[in-house]
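K.L.:
coordinates only, sequence not included:
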């Protein structure tokens, strides 16, 4: 049985509040405590679900969160860039990881490979839907 309308509204409100707290710079431990999540992992999972959901009331906050996170990565990159240019290998590695995070954040990376097990015909539209729904590589996240 699906959740009641009141329960869905409650979940949507809590997700909205969680995203606003992330935007404000709070850590997931604090968010979990303040909003009643079982753990920081549960808070993180719920924020992640909200970012991927098509809930109209959180779309703007999700886009803002992506932009703020990208700005944070760019600030960190600016801090290590001079050392990286001077050949500091640790700074080069850090700069590469930060750049990779921004690329992943905005979905700019092309897939390394595309595994399709298809019989029959597939349209370009079907292929684009498969690509859009492919799981993201979150190993570095």
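P.N.:
Yep, it's here. The structure displayed is predicted, hence computed values, not measured ones.
K.L.:
going forward, measure contacts between C-alpha atoms and count neighbours the same way
P.N.:
OK.
K.L.:
now name the helix or strand holding residue 103.
P.N.:
helix 89-105 (DSSP states H and E).
K.L.:
against which helices or strands is that helix packed?
P.N.:
The helices and strands touching helix 89-105, judged by 3 or more CA pairs under 8 Å, 6 or more residues apart in numbering; DSSP states H and E, are helix 56-85.
K.L.:
between the helix it packs on and helix 89-105, how many degrees?
P.N.:
Between helix 56-85 and helix 89-105, the angle comes out at 160 degrees (axes from the mean of the first three to the mean of the last three CA atoms, to 10 degrees).
K.L.:
if we can go back for a sec, what residues sit buried inside the helix holding residue 103?
P.N.:
Neighbour counts over helix 89-105 (16 or more other CA atoms under 10 Å) mark 91-92, 94-95, 98-99, 101-102, 104 as buried.
K.L.:
any idea which of these is closest to residue 130?
P.N.:
residue 104 (17.7 Å; CA to CA).
K.L.:
how far away is residue 78 from residue 91?
P.N.:
11 Å (CA to CA, to the nearest Å).
K.L.:
no, scratch that, I was asking about residue 62
P.N.:
For residue 62 relative to residue 91 (CA to CA), the value is 30 Å.
K.L.:
next structured bit after the helix holding residue 103?
P.N.:
Toward the C-terminus from helix 89-105 - assigned by DSSP H and E - lies helix 124-132.
K.L.:
residue 128: neighbour count?
P.N.:
11 (other CA atoms under 10 Å).
K.L.:
excluding its backbone neighbours, what's nearest residue 91?
P.N.:
With sequence-adjacent residues excluded and distances taken as CA to CA, 6 or more residues apart in numbering, residue 91 is closest to residue 84, at 4.7 Å.
K.L.:
use this one as the comparison:
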């Protein structure tokens, strides 16, 4: 049972989602390259005035703005990559939970345990969030664990089922 996962493509579109012209792509690439050079020069200790002269900027202030934009773009790219990774992992864990769900609902101890582990793995994806309310899946797993423990005790003769 494999389901296809479709993710949006990132490259080659403008901010509105439309295709960039070849001229716009070339200009964007040139700006990105000049920003990268400016950042490399600044990291190596060059003064803003020297970078402006070497790369054809109008002023040191323009260099400073471009360096800040390059750094901000890098942070956005890292954030987007992290979000994409989390989304993919969440989809994978959803698929795994789906695969064991029926057997867990039927009371299979092994599948209940696998379901619990999958839910725990999902929680580890979001360490910054403390989950207060249990999801339906988690509460059902807990119910099944309790029911399983009750059955095991009943079979052992330590408690009797009532009702």
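P.N.:
Yes, it's here. Model, not experiment: these values are computed from the prediction.
K.L.:
and the TM-score between these chains?
P.N.:
Laid over one another, the chains give 0.38 as their TM-score (TM-score structural alignment, normalised by the length of structure 1), with 61 aligned residues with a CA RMSD of 2.5 Å.
K.L.:
does residue 41 of structure 2 touch residue 52 like I think?
P.N.:
No: Residue 41 of structure 2 is beyond contact range of residue 52, at 10.4 Å (criterion: CA atoms under 8 Å).
K.L.:
dump the residue contacts of residue 115 of structure 2.
P.N.:
By CA atoms under 8 Å, 6 or more residues apart in numbering, the contact set of residue 115 of structure 2 is 97, 100-101, 104, 141.
K.L.:
so which other helices or strands are in contact with the longest helix along structure 2?
P.N.:
Criterion DSSP state H: the longest helix present in structure 2 is helix 60-105. Secondary structure elements in contact with helix 60-105 of structure 2, counted by 3+ CA pairs under 8 Å, 6+ apart, are helix 22-43, helix 48-55, helix 109-124, helix 136-155.
K.L.:
how about the second one: buried residues?
P.N.:
Buried positions in helix 48-55 of structure 2, judged by neighbour count with 16+ other CA under 10 Å: 48-52.
K.L.:
could you do the third one as well?
P.N.:
For helix 109-124 of structure 2, burial by neighbour count (16+ other CA under 10 Å) applies to 109, 111-112, 114-116, 118-119, 122.
K.L.:
any idea how far residue 22 of structure 1 is from residue 82 of structure 1?
P.N.:
For residue 82 of structure 1, the distance to residue 22 of structure 1 - CA to CA - is 29 Å.
K.L.:
neighbour-wise, which of these two wins?
P.N.:
Neighbour count, other CA under 10 Å: between residue 82 of structure 1 and residue 22, residue 22 has more, with 20 against 13.
K.L.:
contacts only, for that one.
P.N.:
Taking CA under 8 Å, 6+ apart as the test, what residue 22 of structure 1 contacts is 28, 31, 65.
K.L.:
need these in TSV (columns: distance to residue 124 of structure 1 and neighbour count).
P.N.:
As requested, those are arranged in TSV below (distance: CA to CA, whole Å; neighbours: other CA atoms under 10 Å):
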residue	distance to residue 124 of structure 1	neighbour count
28	40	21
31	42	22
65	31	18
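K.L.:
wait, which of these is closest to residue 129 of structure 1?
P.N.:
Nearest to residue 129 of structure 1 among the contacts of residue 22 of structure 1, with distances taken as CA to CA, is residue 65, at 24.7 Å.
K.L.:
how much space between that closest one and residue 89 of structure 1?
P.N.:
Counting by CA to CA, the gap from residue 65 of structure 1 to residue 89 of structure 1 is 30 Å.
K.L.:
closest to residue 154 of structure 2 out of the buried residues of helix 109-124 of structure 2?
P.N.:
residue 109 (15.5 Å).
K.L.:
name the nearest residue to that closest one, sequence neighbours excluded.
P.N.:
residue 148 (7.2 Å).
K.L.:
residue 100 of structure 2 versus the one you found, what's the distance?
P.N.:
16 Å.
K.L.:
can you check residue 74 of structure 2 too?
P.N.:
Taking CA to CA, one finds residue 74 of structure 2 at 39 Å from residue 100 of structure 2.
K.L.:
now residue 32 of structure 2. Nearest residue, chain neighbours left out?
P.N.:
Here the residue nearest residue 32 of structure 2, using CA to CA, 6+ apart, is residue 70, at 7.7 Å.
K.L.:
so the residue nearest to residue 91 of structure 1 touches residue 92, yeah?
P.N.:
Yes: assessed by CA under 8 Å, residue 84 of structure 1 is found in contact with residue 92 at 4.5 Å.
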